[in-house]
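Engineer: This is a predicted model, with the sequence first.
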Amino acid sequence: MEQLFSHGISDSISDSIPQQLYRPEQVRHMEAEAAARAGVDMWTLMQRAGAAGWTCLEQHASAEDQIAVLCGPGNNGGDGYIVAALAKEAGWQVRLFASAEPKTTDAQRALQQWLDADGEVEPLLDWPESEPDWIVDALLGTGIDSDLRGDIRECVEGVNEAKLSVLALDIPTGLHGDTGCALGDAIIADHTVTFVAVKRGLCTGAATAYRGKLWFADLGIQREFRLLTEPAAWHLQQDQLGQWLSPRPAHSHKGQHGHVLIVGGSQGMAGAVRLAGTAALRAGAGKVTVICEPGQEFLVGQQAELMVLGLEPEDPRVAELIEQATVFAMGPGLGRQDWGQRWWNWYLQGLERSDPQLELPTVLDADALNWLAESALELSSRNHWVLTPHPGEASRLLDCDGSDIEANRWLAAQTLQEQFGGVVVLKGAGSLICGSEGTAVSPFGCAAMASAGMGDVLTGMISALMGQAGALNITTEDSVRAAVMAHGLAGEAAAQALRPGTSRGLLASDLFPWIVHWINPNDS
């Protein structure tokens, strides 16, 4: 039997996900050349992938566990044969089940290595007889683009029904490596070790429910790979907050940090604009003024630091407020009734006549996006605004079904940005920020944030950081990215503070003290 890798570069894995994300086809097209430039062949790369998978398994399972390795016919299956051989060499209890004979030379070589170790190959659908504690998923990699079928689909369904611990190699079987959607079904993994480059589909939407803990193994060719192709997207890193949100100078005053003007808070929805206004203050805005529907001033003004006026769009004071503002936001609690519609018409008419006062940095959210969807044909794209749709609002803006948005969140965000301009924040698990500088994904946030008012808080935070972009010497796009990251991190911290592992019951207002924490990443 060939000596297998057991230490060093071949088996190194990390839970630190690099900034650069790639499409699966970039990896398929470039990994062989990258390996050649690094002085290794594809067989060595397969050995390294298997060794990295074994490292992850060894860290999370135990030698007393029963291991079932499920192998497909391609190179992903070859990785699985190597994991099985390494586990057997270490004295673990491992059985291997294959869907078909290997189709590639390297996978055939890996199979022979398993056989040389006195391993046996059993039919795929016999795996339940082994009563495993762990499944190693090496059935299908990133090359599939159609729904699972036949024995593999039956196997995937059985693994999920059994609720077993699963380690997926490169990507969970059935998950699309670019969109992150399940192709009919997909294995639900506890851990995924992805190889060479992180596939962008693993980082947003439904993929976050299938991949489990994400690990990365560059297999020793990361530098060479990056020289061959440009990233398809960017994975935001927590330490970037420190780069963007430097401490304020001691001589700062409120006039240097933006005056945010927010329109929203119709009858019955005053809380939404109050949340947005308070979040803007907590995120460092120098001043915040809220225009709400007349009669709602008391409810909004319970946050004493907010300047609150109940105004109609025709009020002559509006022009003065717009002139004073450095950032304009519309949408939280705007509503679909007469007051909200008249404000939207006021804004729309101002854009149509190219009113320079309305070219200031703008955030549109909630019902402002719904009104925009109905006005889309009348507007050209704008570079001064940030749109923050959830998938439902995005579907209305693009005149499609919500399922179409979730089927390819990357394409949806890009299409929205191309059609409307500016910066688009497509909210959800792995929120996407798409602008002229490319698309970034924020990995921060948690399920407990699926509650009313979270989007209003994000609107306030984005508005506040846009207003501070000049003082911070960062771009508008970076200010939006920072706000999305800080929002997600504040949500995680707030949920943890309530009770470790909290997934429900979090209030949007619970984020406020944690916004202060994350908006000051460098302050002692």
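Structural biologist: Sure, I can see it.
Engineer: okay, CA-based contacts and neighbour counts for the rest of this
Structural biologist: Noted.
Engineer: At which residues are the helices of the stretch 1-150 of the chain located?
Structural biologist: When assigned using DSSP state H, counting those that start in this stretch, the helices of the stretch 1-150 of the chain occupy the ranges 24-37, 42-60, 75-89, 105-116, 150-162.
Engineer: ok, and here's another one to check against it:
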Amino acid sequence: MSSEGPEMSPAMRDVLGKVRQMVPPMLEKFHKGQMGRIAVIGGSVDYTGAPYFSAMASARLGCDMSHVICTPAAAAVIKTYSPNLMVHPLMRQSPERPIPPTSGNAPSSADTDSAEISKRIIEMLPRLHALVIGPGLGRDPLMQETCAKVLVAARERKMPVVLDADALAIVLKSPELVMGWREVVLTPNVVEFGRLWKGIKNHESEKGDRSETAQVEALSKALGGVTIVQKGGKDYISNGDTTLVVENRGGLKRSGGQGDTLTGSIATFLGWRNAYLEELWDHGGQLDESETIGLAAFGGAAITRECSRRAFEKKGRSLQASDLTEEVHGAFIHMFGDEEVDAKL
């Protein structure tokens, strides 16, 4: 790890050492796509930045292929942001006003039926290692229903999924979709965590009597052991059994969109986790599979906080989410060091 920047605690260095074991070395034998194929589902007519920031963070951190699955209106905009992303206009929003079926302008079921819309997205899942659902999703009923169906299919495949922002509303409405799903990661901020606590635990008065660690552990257990990243002054990560604290210093500006860097970063670590579990390189297998989801979340959170710190030092009050995107690679080098040159083939 680089000596640049503030010192990290010994405990955090120990966990980062474990996370580093999941980071693939740069080897000539690898093929395109083996180091992570990620998709971000979100992006509506009102929100085009969030899925872009998530997908770009994933790409800048080092996944091989980064996709965005969004509405056609959002796709047209996102494609202008970067030619490096693969953008698929497969999502649909509800019609602004009902159109009589007898009208010649009535939309087809392919644009209004969540089952048909989700089918096109579900067909992509075998080509992916991890999903992010939520950035720029919005609360549109058709968008939410479509994502709920995609979640069911992803769970059947035991695919890791990161849920953020408006995707957390799906969890509140239908917690059974994620209950006991060990490969799912929720990334609520303080307000979203409070909503989940009230909706899932139904004992909001007890929340104030617990430490942050106890709160995130309790909510994770209530959802059957999903991994939760409670964002805040420190990030608390728990699957109900093991709790990790990410405490490296971040920036002081709380601009919108910084959480999208987090979701994309976690997704890349989840893609690397797949490569680690498939033993695509000789790594000695020192990590237990049960701890790898939490380690992926830890790595993503640590990278994001370092991006925030570096960007804030340069931009101060003017910091925007795009400034974090520019810091992803430098943050990786700081947290994990330069690329290995002596990896075993």
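Structural biologist: Right, received. Where do you want to start? All of these numbers come straight from a predicted model, not from anything done at the bench.
Engineer: before we move on, the earlier item: and of the helices of the stretch 1-150 of the first structure, who's closest to P249 of the first structure?
Structural biologist: Across those, P249 of the first structure has its closest neighbour in helix 24-37 (44.5 Å, CA to CA).
Engineer: Residue range in the second structure corresponding to the closest one, please.
Structural biologist: Correspondence between helix 24-37 of the first structure and the second structure is not established for any residue, with TM-score structural alignment as the criterion.
Engineer: Next, the buried residues of that helix.
Structural biologist: Neighbour-count burial for helix 24-37 of the first structure flags 24, 26-27, 30-35 (criterion: 16 or more other CA atoms under 10 Å).
Engineer: between those residues, which is nearest M269 of the first structure?
Structural biologist: P24 (44.2 Å).
Engineer: just checking, that closest one touches K199?
Structural biologist: Yes: with contacts defined as CA atoms under 8 Å, P24 of the first structure counts as touching K199 at a distance of 5.8 Å.
Engineer: Centre-most residue in the second structure?
Structural biologist: What sits nearest the mean C-alpha location of the second structure, by CA atoms, centre = their mean, is T263, with 2.6 Å.
Engineer: That one: helix or strand, and which one exactly?
Structural biologist: Counting by DSSP states H and E, the element that carries T263 of the second structure is helix 258-277.
Engineer: Which strands and helices lie in contact with that helix?
Structural biologist: Using 3 or more CA pairs under 8 Å, 6 or more residues apart in numbering; DSSP states H and E, the elements in contact with helix 258-277 of the second structure are strand 37-41, helix 49-61, strand 130-133, strand 161-163, helix 289-315, helix 321-325.
Engineer: hey, where'd the strands end up in the stretch 201-350 of the first structure?
Structural biologist: Along the stretch 201-350 of the first structure, the segments classed as strands by DSSP state E, counting those that start in this stretch run 213-217, 233-235, 259-263, 287-292, 307-310, 327-330.
Engineer: List the superposition-based mean deviation of the last one with respect to the second structure.
Structural biologist: In this case it means strand 327-330 of the first structure. With mean CA distance after the TM-score superposition for the first structure, strand 327-330 of the first structure departs from the second structure by a mean of 0.9 Å once superposed.
Engineer: Can you name the residues that contact A84 of the first structure?
Structural biologist: 69, 94-96, 114 (CA atoms under 8 Å, 6 or more residues apart in numbering).
Engineer: Let me have the helices and strands packed on helix 258-277 of the second structure in CSV, extended by mean neighbour count.
Structural biologist: Written out in CSV, the entries for these read as follows (neighbours: other CA atoms under 10 Å):
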stretch, mean neighbour count
strand 37-41, 29
helix 49-61, 28
strand 130-133, 28
strand 161-163, 26
helix 289-315, 23
helix 321-325, 21
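Engineer: how about those in CSV, adding distance to V23 of the second structure?
Structural biologist: CSV is the format used below for those (distance: least, CA to CA, whole Å):
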stretch, distance to V23 of the second structure
strand 37-41, 15
helix 49-61, 11
strand 130-133, 15
strand 161-163, 19
helix 289-315, 10
helix 321-325, 20
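Engineer: and of these, who's closest to M12 of the second structure?
Structural biologist: The stretch from these with the least distance to M12 of the second structure (CA to CA) is helix 289-315; that distance is 9.3 Å.
Engineer: which SSE is the residue lying closest to D404 of the first structure once chain neighbours are set aside in?
Structural biologist: Spatial nearest neighbour of D404 of the first structure, excluding adjacent residues (CA to CA, 6 or more residues apart in numbering): S395 at 7.6 Å. Secondary structure assigned from DSSP H and E places S395 of the first structure in helix 391-398.
Engineer: Can you give me the stretch of the second structure that that helix aligns onto?
Structural biologist: Aligned by TM-score structural alignment, helix 391-398 of the first structure falls on residues 190-197 of the second structure.
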